[in-house]
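Colleague: Have a look at this prediction, sequence included:
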Amino acid sequence: MKYENLILEKKEYVYLKRILNVSGYSESSEIQKSIIKLNEELKDARVLNEDEMPLDVIRFNSKVSVISDQGWEKTIQIVIPSERDFKQNKISILTPMGAALFGYATGDPVIWDFPTGKQHFTITAVEQVESSNGIDVLL
């Protein structure tokens, strides 16, 4: 892992903890496992001010490109739950893939349990995208 621990911006950390606490874990066991694992990783996360955030760390609205050990490649955007749109490759932080990527950086290898089994992939690119909604509005 490039930065040794997950890295999160303060406002995003507060918002993420809030939605994880109210998410309820009721959708499926894989989603529940992902949320629990993300909660565990957040215990050791580095929480930084906005101006201290590295540009290659995955945050809300980041566009992320990954390549799997099985050969598939995908570019997705990690968003708040209300902005998810599968057709536009916008996935919620509360999905297994969203939870797996959040706080990691370009070049990091990730191993995560998905409904299809354990997946190994590498983050190949991270692009920061401004949100029309913004976390500030939600806090």
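Modeller: Thanks, I have it.
Colleague: C-alpha from now on. contacts and neighbour counts both.
Modeller: Will do.
Colleague: In contact with the most centrally placed residue in the chain, which residues?
Modeller: With distances taken as CA atoms, centre = their mean, Phe102 lies nearest the centre of the chain, 2.3 Å away. Contacts of Phe102 were listed using CA atoms under 8 Å, 6 or more residues apart in numbering, and they are Leu6, Ile58, Arg59, Phe60, Ile78, Ile93.
Colleague: distance of the last one from Ile78?
Modeller: Think Ile93. 6 Å (CA to CA, to the nearest Å).
Colleague: The first one now?
Modeller: The span separating Leu6 from Ile78 equals 15 Å under the rule CA to CA.
Colleague: same thing with the third one?
Modeller: Applying CA to CA, one obtains 7 Å for the distance of Arg59 from Ile78.
Colleague: now Tyr25: how far from Phe60?
Modeller: 20 Å.
Colleague: go on, Arg46?
Modeller: Here the criterion is CA to CA. By it, Arg46 lies 16 Å from Phe60.
Colleague: distance of Asp85 from Ile7?
Modeller: As judged by CA to CA, Asp85 and Ile7 stand 25 Å apart.
Colleague: Comparison target, given below:
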Amino acid sequence: MKHSNLMFGKDNFVMVKYYLETNETIEDYRHHDTLKLLDYNMLRASVVETEVVPADVVQIYSTIRVRSKSGWAKTFELVPPYEENNKNNRISAISSLGAKIIGLSQGHTIQHGLPGDIVSLTIEKVVQNKKRVKLDIPKETFEEILSNRKKNLLALTI
């Protein structure tokens, strides 16, 4: 079921935000723009307890199948950056593709690719893995990231 906006479990939100803030490698300008858009979208996203995230919402450790209008399809797992392995179809949550789909749900369509070779991809299927995000950050950092979101959201709406 396609949900109206991005949705994150608290653990996914904090992990992605943490990696966005500490990521020192930018692949290219397009990737940089994608990460800025993700950061902006995260301000407007619904952040809920992890246990209540609907099963069709893309989260870290979800297995996702995307399909283009031409019929091309790909299945991959969305993982934290340190677990990325393209040969094993494990895509980082802050890669260009990962950043575009995390928080979306089955039925959403994104535009992906390089200029002149952009393709529409529809999220065809989302399967949740039993594995969960393990945050190896201090509780104070976790709480600070969530409280900063509220401050930034307030500034965005004023």
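Modeller: Now that the structure is in, tell me what you want to look at. Owing to the predicted nature of the structure, the values given are computational and were not obtained by experimental measurement.
Colleague: hang on, the earlier thing: out of Asp85 and Ile7 of structure 1, which sits in the more crowded spot?
Modeller: The neighbour comparison of Asp85 of structure 1 against Ile7 (other CA atoms under 10 Å) goes to Ile7, with 23 against 13.
Colleague: Does the more buried one touch Leu48 like I think?
Modeller: Yes - with contact defined as CA atoms under 8 Å, Ile7 of structure 1 counts as touching Leu48 (7.2 Å).
Colleague: in structure 1, which strand has the most residues?
Modeller: Secondary structure of structure 1 per DSSP state E: the longest strand is strand 117-127.
Colleague: tell me what the next helix or strand after it is packed against?
Modeller: Where DSSP states H and E defines the elements, the next helix or strand beyond strand 117-127 of structure 1 is helix 135-138. Helix 135-138 of structure 1 sits against helix 10-22, with contacts defined as 3 or more CA pairs under 8 Å, 6 or more residues apart in numbering; DSSP states H and E.
Colleague: quick one: contacts of the helix it packs on?
Modeller: Under the contact criterion CA under 8 Å, 6+ apart, helix 10-22 of structure 1 has outside partners 35, 39, 47-50, 59-60, 94, 135-136, 138-139.
Colleague: Can you check those and name whichever has the most neighbours?
Modeller: Among the contacts of helix 10-22 of structure 1, the one with the most neighbours (other CA under 10 Å) is Arg59, at 29 neighbours.
Colleague: got the residue ranges for the helices in structure 2?
Modeller: Ranges of helices within structure 2 are 10-22, 29-44, 96-101, 139-157, based on DSSP state H.
Colleague: what about those, which gets the closest to Lys131 of structure 2?
Modeller: With CA to CA as the measure, helix 10-22 is the member of these nearest Lys131 of structure 2 (12.3 Å).
Colleague: how far does the closest one sit from the chain's center?
Modeller: Remark: helix 10-22 of structure 2 is offset 10 Å from the chain centroid, using CA atoms, centre = their mean, to the nearest Å.
Colleague: same check, this time on stretch 123-140 of structure 2
Modeller: On the basis of CA atoms, centre = their mean, stretch 123-140 of structure 2 sits 10 Å off its chain's mean C-alpha point.
Colleague: Next, the buried residues of it.
Modeller: By neighbour count with 16 or more other CA atoms under 10 Å, stretch 123-140 of structure 2 contains the buried residues Ile123, Glu124, Lys125, Val126, Val127, Gln128, Val133.
Colleague: which residues touch it?
Modeller: Looking at stretch 123-140 of structure 2 with CA under 8 Å, 6+ apart, the contacting residues turn out to be 11-12, 15, 55-67, 105-109.
Colleague: for stretch 39-53 of structure 1, same thing?
Modeller: Applying CA under 8 Å, 6+ apart, the external contacts of stretch 39-53 of structure 1 come out as Asn5, Leu6, Ile7, Leu8, Glu9, Lys10, Tyr13, Leu20.
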